[in-house]
Structure formats: C-alpha cells, structure tokens
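Colleague: quick one, what's the 3D model for this:
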Amino acid sequence: MTTVTVTEQGSAILPKEVLEHLGIRPGEAIRLDLLPDGRAELKAAGGSGSWRELSGMLKGKTNGRTLSIEEINDAIAEAGTAGIIIKIDPFPSDDELNSLWVEAWGAHEARDFGKVLARSLTHLGAYEGPRLVGFVNVATDGGLHAFILDTCVTPDMRGKGIATMLVEEAIRVARDRGATWLHVDFEPHLASFYRGCGFRSTEAGLIQL
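Modeller: Got it, this is the predicted structure:
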C-alpha cells in the first residue's frame, strides 16, 4: 500500500511508481472518479491535454503561489465551459430537442415537447453558440414538490461540467419559484454525480404504466 500526504494547501504528489502502475506519463491528465463510501478511483484521463495547456488555463491565477487542487479544478472547469451559456426557459423547438435526444440517448422516437414544457416549473438549456448541447427539465406537482427530469448532454460536450451547471441552476430556479423538495430518479452509475449536486438517497418506488 502506498500512502500520500496532502499539504496544507490541498496539494498531493503521486510517487513515480504509482504513476507507472497507472500508466500515466508526464503531461497526461488524471481522472478521479468519486465512488460510494468515501472511496475514489484514479486513472489516466486518456485526453490529449498537456501541461502547457494547463499552464495556459492557470495563467494570471497564481500570483506566484502554489494553487490548491480545488483552485486548479475550478480553473480547468472554467476553461472547459468557456463559451457555454445556460438559458432559463428557452423553449427549444421540437426539432432541437429531438436532435439532442438522438445525440444523447441514441434510439429515440420524435416527440412533441410543447405540452411537456408548458407544464414545467422550469427547464434549462446549455448552448454553445446557437447549438443546444445540454438540457434539464423540472416538473412540478403545482405545490411543494418538483422533479428533475431528462438531464442530458451531447457526447462531444460531456466531461466539461455542463450537466453540473444545468442541475445546480435548476436547483436554484426551483427554489426561487417556490419548490421545497426537489426529487430525482437516476441509474446507479449516476449516484456520485447527483450526490455531488447535493441530493441524498431516499427510499422510492416506481411502476411502469
């Protein structure tokens, strides 16, 4: 077992043998996946980024000091979502949403989204220029309860924090519009994502009609 010490600034240096074991070479990005029970999985991200690109992201942010892991992550996220605009209640056309569904979910039958959005507490779209690249809907019971639905991002834009931006903004808007409880159903592999957005696990039931 290898032990790594975290500095007061939140930095940690991985030993050479750990990097070699993981197949991570100098200049490569590292991916950290948060798992249940306080565990995490570390692996090579497999991206094409370089330390030169990372240095560009951090330019002007250091002021001669060592950045914490949190500050580095924030800078990377900020760079990754540059040019992405989150719009509240943009009412995308059926063509836009059906195209997004095909990209995000694969097999999909065209739907009429107008009736769905008309009954929503809110919905949010993520746009790269005119292109809709992410979406989340918040349904409501007309009272205290609201429900996160249809969170999705196009495959080419995943890993940039867009889904997190959408859900966090949906939480804020739902609260501002009077919801007291916000619910979400998700598949097991999305548990860490929604926990990171502030949701906690509860018992629930589901029946297909």
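
Colleague: use CA for all of it now, contacts and neighbours both
Modeller: Fine.

Colleague: can you map out the helices along the chain?
Modeller: Counting by DSSP state H, the chain has helices at residues 16-22, 51-58, 69-80, 94-105, 114-118, 162-176, 191-196.

Colleague: to compare against the first, here's another:
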Amino acid sequence: MVSEGTKGRFTLTGKVQEGDCSFSISNAQPADQGIYEFRIEDGKHKYSYQWNKLSVSVTDLPEPTISPVGELIAGKPITLTCTAHPAPQGCKGIITWGGRINIENIYNYEREDQAGKVTSISDITVTPSQREHNSPLTCTVTYSGVSTNSSITLDVQCKFPLFLFLTHIPYLLTHIGFISPCIFSETQEFVPVDTGKQWRYRHLLTMQ
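Modeller: Down below sits the predicted model:
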C-alpha cells in the first residue's frame, strides 16, 4: 500500500500476469524513501510478497560544476563550462546561467556514456571587466521541475601593460587618453619644484 501523496507519481510498469511487478517513481520526494513490498488485493484474495522487498533511497540532486575556476583577465575573452551530474537516459537537464557578467555566446549540448547516462553541458563565452570582480556567477540545472545549482565568485584581475608619462612644459598641458577594461581613480595636482615660480603637473592613476 502506498500513501495518497504517491498517486500519479508511482506507476506500475511491469506485467503482473507475467511475473513482472516493476514500478517507476516520477518526481521523487524525500518522503518516498523506505521499504516497499508488492501486494495484490482482488476481492477476497489478498497477498503480500514479503520475502522480496524493495529499498528506495532518495538523495539530493548533485550540484553542477563550473570550470575553469581561477583568475580571469579583464578584457580577455574566456569560455566557462557548466557540467551537470550524469543522469539516466531520457532525463535531460536544462542549464541556465545567472549573474551580472554579459554572456556573448552560449552553447548547450549533451554527452552520453556507454552506460546510457546523459551529461548536460553548457559553454558560455564572456569578456570580463573589472566591474564584475567579486560578483557571483550561477549555473542552474533543472530536471522535470526540480533544480540544483552551483555558484562561483568571479576573480577578475587587471593586467595593465601601458606606461603613462607626462612632461611639464610651461603653460602647456597635454592630455593622453586610452581605453582599458581596468578601473582607475585619478588624482591631479600641481606640485612646486622649488621656492621659485616653477611648478610640475602630476597626474596619478591608481588601479582599484
């Protein structure tokens, strides 16, 4: 006998008349865990097969993995991969991404092993900027309405190869501009060279 909560989820799939008493469970829940025995009730005839019981264990969905994990370079494109845990054939996982970083390209596909288990995989291409440093990136896998997810914190570092030189020319100030994925704070000031009337312009760029 099974509880009311199993109606519509527990299905007898075997042919009892041929001695096959197989059944399937859809949308498994923690309460489904336990010991089961097959029982027949047909009018006055009732019988339980107590010598051949079935043990059912229900575990949490394994979290997907995100790779590679490590330092990202601001302005340098990279492909990140979310790999779901292998699932039985026909149980396809749907992968979605969440986070502040802009996803430029996404490619979802499946890989089947010799045992028939299917692994859902999603590749995304991103070009991180320093604004995404320490922001979360989440990969979620959904199987028949049940979801599991995994998150990483982006470590975006700035590799700044340029050098900026400013030379003071009296009454002339030249501004040099450039584009960079890095974030800088700027400080501008005039510093006296000596006790005379000469001044030097100092422009400081500090990486944040």
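
Colleague: TM-score of the superposition?
Modeller: Once superposed, the chains reach a TM-score of 0.24 (TM-score structural alignment, normalised by the length of the second structure), with 96 aligned residues with a CA RMSD of 6.3 Å.

Colleague: tell me which of the helices of the first structure is the most buried.
Modeller: helix 162-176 (a mean of 19; mean count of other CA atoms under 10 Å).

Colleague: before we move on, the earlier item: Ile86 of the first structure: which of the helices of the first structure is closest?
Modeller: Ile86 of the first structure lies closest to helix 162-176 among the helices of the first structure, at 7.0 Å (CA to CA).

Colleague: please name every helix or strand in contact with that closest one.
Modeller: strand 122-128, strand 131-140, strand 145-153 (3 or more CA pairs under 8 Å, 6 or more residues apart in numbering; DSSP states H and E).

Colleague: so which elements touch the longest one?
Modeller: Put plainly, it is strand 131-140 of the first structure. Counting by 3+ CA pairs under 8 Å, 6+ apart, strand 131-140 of the first structure packs on helix 94-105, strand 122-128, strand 145-153, helix 162-176.

Colleague: now the first one
Modeller: Where contact means 3+ CA pairs under 8 Å, 6+ apart, strand 122-128 of the first structure is packed against strand 84-88, strand 131-140, helix 162-176.

Colleague: need those in TSV (columns: distance to Asn98 of the first structure).
Modeller: Below are those laid out as TSV (distance: least, CA to CA, whole Å):
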stretch	distance to Asn98 of the first structure
strand 84-88	18
strand 131-140	11
helix 162-176	18
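
Colleague: quick one: closest of those to Arg31 of the first structure.
Modeller: Among those, helix 162-176 sits nearest to Arg31 of the first structure (CA to CA), with 16.8 Å.

Colleague: the closest one vs strand 84-88, what angle?
Modeller: 30 degrees (axes from the mean of the first three to the mean of the last three CA atoms, to 10 degrees).

Colleague: so for Val136 of the first structure, which of the helices and strands packed on strand 131-140 of the first structure sits nearest?
Modeller: Using CA to CA, the nearest of those to Val136 of the first structure is strand 145-153, at 4.4 Å.

Colleague: that older thread, which among the helices and strands packed on strand 122-128 of the first structure is found nearest to His123 of the first structure?
Modeller: Closest approach to His123 of the first structure among those is made by strand 131-140 (4.3 Å; CA to CA).

Colleague: what comes up buried for that closest one?
Modeller: Applying a neighbour-count criterion of 16 or more other CA atoms under 10 Å, one finds 132-140 buried in strand 131-140 of the first structure.

Colleague: again, but for stretch 142-152 of the second structure
Modeller: By 16+ other CA under 10 Å, the buried positions in stretch 142-152 of the second structure come out as 142, 148-152.

Colleague: and which of those is nearest to Thr187 of the second structure?
Modeller: Ile152 (34.2 Å).

Colleague: tell me the spacing between that closest one and Thr119 of the second structure.
Modeller: Distance, Ile152 of the second structure to Thr119 of the second structure, using CA to CA, to the nearest Å: 21 Å.

Colleague: same thing with Ser55 of the second structure?
Modeller: 26 Å.

Colleague: between those two, which has more neighbouring residues?
Modeller: Thr119 (20 against 10; other CA atoms under 10 Å).
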